[in-house]
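Asks: Fold the following, please.
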Amino acid sequence: MRAHIPLALAAGAVLVLSGCSAGTSSSASTGDEVIRFATLPLGDDPKATTPVTAITDLLEAETGEKVEVTDVPSYSAVIEAIRNGHQDIGIMSGFPSALAVSTGEVDSLIAWPGEEEPVSTCLVLEDSPLKSLNDIDTDTVIAFADPASSSGYFMPTHMLHEAGLEADKDYQKLMSGGHDRSFIALKNGQADVACTSTIFPAMAGQGDPLFPFEKGETRSLGESISMPISITVLGSKDMSDEKRKALLEAIPKVFAAENADQLGVYAEGIPAGVEPIIEPGEEEFQPFVDIAKIADVDISELE
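Replies: Next up is the predicted model:
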């Protein structure tokens, strides 16, 4: 949701990892006794920080192994490092997880189903002549956050498709580069609509630069469906069976309600009261594949 991620994973992703270590050691160990966890900010707020110390302590307590956490800014860096065996696990949202799993080179160890709530909304300014999705036409410019964003691209594109609207045919698509940039485009008249996460409208009137609007200054033309998978822990195929077994047992205990205060934003990203799926199959991610096709993205084409 935050990073510019092309379909082909960034060639320099592993180089990014090498300079961003925030874990218990200044350099990642390669021994099988060490669990190497690549993390990135979870959710749509780029100001949120990853609870590195809490993750390290909790995972070490549950597995009895040393844990090294590397916090990085992009999905591509995490996936590439796991694919190449440089990291054991990583945690991220549904769409990038589906991208990774579709390669056949990365496993999903554990996944949490999504909540039955809309993920995305498409906003207009209050005085916009657009009153519903039916008013969108070929002159309408719609801003999306990022081509790899679940809430800022894939889900709203699906919503528009269900309303009979296709990009470059029924409306003009603008990739802004981030949720906040979509709002700037909307505010400045560069876009007529900004499709984004449903978390943002509640920030109205708070003076938050991420959502630079007052209450009543924007309104929604429609909301998307919920996501079938909210969060997934991806795993390397290169890890030992012993390490995999330990992680399958430990991860649901670490990312649990009783650790919410320590996990902060990571706990917020996991639906409350929802049991995780252990070693989900490809069928669990098929809805993402179908939605990606609607967005004219073949997620099997990762390089």
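
Asks: When you work out contacts or count neighbours from here on, use the C-alpha atoms and nothing else.
Replies: OK.

Asks: out of everything not next to it in sequence, what's closest to the residue nearest the centre of the chain?
Replies: Against the mean C-alpha coordinate of the chain, by C-alpha atoms, centre = their mean, the closest residue is S93 at 3.7 Å. Excluding its sequence neighbours, the residue lying closest to S93 (C-alpha to C-alpha, 6 or more residues apart in numbering) is I231, at 4.4 Å.

Asks: so the one you found makes contact with Y266?
Replies: No. Using C-alpha atoms under 8 Å, I231 is not in contact with Y266, being 9.7 Å away.

Asks: quick one on the thing from earlier: pull the contacting residues for the residue nearest to the centre of the chain.
Replies: L42, S150, I229, S230, I231, T232 (C-alpha atoms under 8 Å, 6 or more residues apart in numbering).

Asks: what about the last one, which SS state?
Replies: It stands for T232. Per DSSP: H, G, I helix; E, B strand; the rest coil, the secondary structure class of T232 is strand.

Asks: I figured it hits P96, correct?
Replies: No. Using C-alpha under 8 Å, T232 makes no contact with P96, being 9.4 Å away.

Asks: what are the ranges of the helices in the stretch 151-300 of the chain?
Replies: Ranges of helices in the stretch 151-300 of the chain, per DSSP state H, counting those that start in this stretch, are 155-162, 179-187, 241-254, 260-263, 265-268, 282-294.

Asks: and for comparison, fold this next one:
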Amino acid sequence: MQMKPQRNPALAAVLAAAIAAAIPQAARAADAPAARAADAKDCPNDGVVRFGVEPFDTSAKLVPIYDHIGKLLGEKIGCQVKVYIATNYNAEIEAMRNGKLEIGEFGPLGYVLAHQVAKAQAVAAFSSKDGKPDTYWASLVTYPGSGIKTVAEIRGHSFAFSDPASTSGHLFPAYGLRKAGINPDKDIKALYAGSHTASYEALYNHKVDAGELNSEQLQSATQRGHYKDGDLIFLWKSDPIPTDPITVRGDLSEPFKDRVTKALQTLDLSTLPEADRKIMGLGGARFVPQTDAAYDGVRDLVKTLHIDLDKLS
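Replies: Coordinates of the predicted model:
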């Protein structure tokens, strides 16, 4: 796998690729009573609602899962829901900024940026087993035999991040490095693999000496037989992070936005196969309400690390 640093992806340049490369197989609303009863004028884009998803795992894993979610949502709102797996984090943000998406799932850092530049409004999130918005964690890891035993010893080594706009793939790992006195922009050989799966595979195959790993990717790697206890050494782990918000674009008509919000906040995901829920690391089986304020901690960390959100876009 060949990786190139991608510290400042150009949004305009990747938008067309994101939409053109989107998975052609889209979730279609079932012929349910709600769908039949809805007037076409109540749905945008001639009855089509576009739902963007960040590429936090491979498309092969994400497509069937989100096709299923899109179908469930379409049944509730009475519109056809087309799901697009973005080519990278910023492509999805740019798509919403340009009115190409009505709904989007963003990582927490991506959401902070999307809220700032693309009118994204957090309304829902995956639930935990106790019915509250779920959380996950980020970590710094290496492999046995790398010679690295502490975070401080990562200095001077190659390190795989996922994407500059990723919360657990960049923001929190950078924070963990800085706590150990390492400047992630100068003191390591940083590579941006483009996704959590790509950065994990780089580490798993010893293409880099250390890297980021979040709990969701760990669950996915375990499911596909690419991880067992002892394969990696955990050097640092973050506090719990709120999971990806499901957002609606803020400039949609209020009646439609309210309808979508209510549907998302009560969407039952229990019909998702158990294997799919494990791949995604889901604690519960539904969406629950989420608020913008839940991501204030991410905003504070952005300020602490002096990260310029404009440079991420």
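
Asks: List the TM-score for the superposed pair.
Replies: Laid over one another, the chains give 0.75 as their TM-score (TM-score structural alignment, normalised by the length of structure 1), with 286 aligned residues with a C-alpha RMSD of 3.8 Å.

Asks: if we can go back for a sec, neighbour-wise, which of I231 and Y266 of structure 1 wins?
Replies: More neighbours surround I231 than the other of I231 of structure 1 and Y266, with 26 against 23 (other C-alpha atoms under 10 Å).

Asks: I'd say I294 of structure 1 and E162 touch.
Replies: No. With contacts counted by C-alpha under 8 Å, I294 of structure 1 stays clear of E162, the gap being 9.7 Å.

Asks: When those two are compared, which one has more neighbours?
Replies: I294 (20 against 12).

Asks: Could you find the closest non-adjacent residue to the more buried one?
Replies: Spatial nearest neighbour of I294 of structure 1, excluding adjacent residues (C-alpha to C-alpha, 6+ apart): H158 at 6.4 Å.

Asks: Residue in structure 2 paired with that neighbour?
Replies: Under the alignment (TM-score structural alignment), H158 of structure 1 pairs with Y175 of structure 2.

Asks: Please report the distance of that match from A285 of structure 2.
Replies: Going from Y175 of structure 2 to A285 of structure 2 by C-alpha to C-alpha, to the nearest Å gives 31 Å.

Asks: Which stretches in the stretch 1-150 of structure 1 count as strands?
Replies: With DSSP state E, counting those that start in this stretch as the criterion, the stretch 1-150 of structure 1 has strands at 34-39, 66-71, 89-93, 106-113, 120-125, 141-144.

Asks: Reformat those strands as CSV; add distance to T196 of structure 1.
Replies: Listed next are the strands of the stretch 1-150 of structure 1 as CSV, based on distance: least, C-alpha to C-alpha, whole Å:
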stretch, distance to T196 of structure 1
strand 34-39, 23
strand 66-71, 25
strand 89-93, 15
strand 106-113, 21
strand 120-125, 5
strand 141-144, 7
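
Asks: Tell me which of the ones you listed sits nearest to N188 of structure 1.
Replies: When these are compared by C-alpha to C-alpha, strand 120-125 sits nearest N188 of structure 1, at 10.5 Å.

Asks: check contacts around the residue nearest to I294 of structure 1.
Replies: Counting by C-alpha under 8 Å, 6+ apart, H158 of structure 1 touches S224, I291, I294, A295.

Asks: try it again with 10 Å
Replies: G164, L165, E166, S224, I225, D290, I291, A292, K293, I294, A295 (C-alpha atoms under 10 Å, 6 or more residues apart in numbering).

Asks: Next, count neighbours for the nearest residue to the third one once chain neighbours are set aside.
Replies: With sequence-adjacent residues excluded and distances taken as C-alpha to C-alpha, 6+ apart, E166 of structure 1 is closest to L160, at 7.0 Å. When counting by other C-alpha under 10 Å, one arrives at 22 neighbours for L160 of structure 1.
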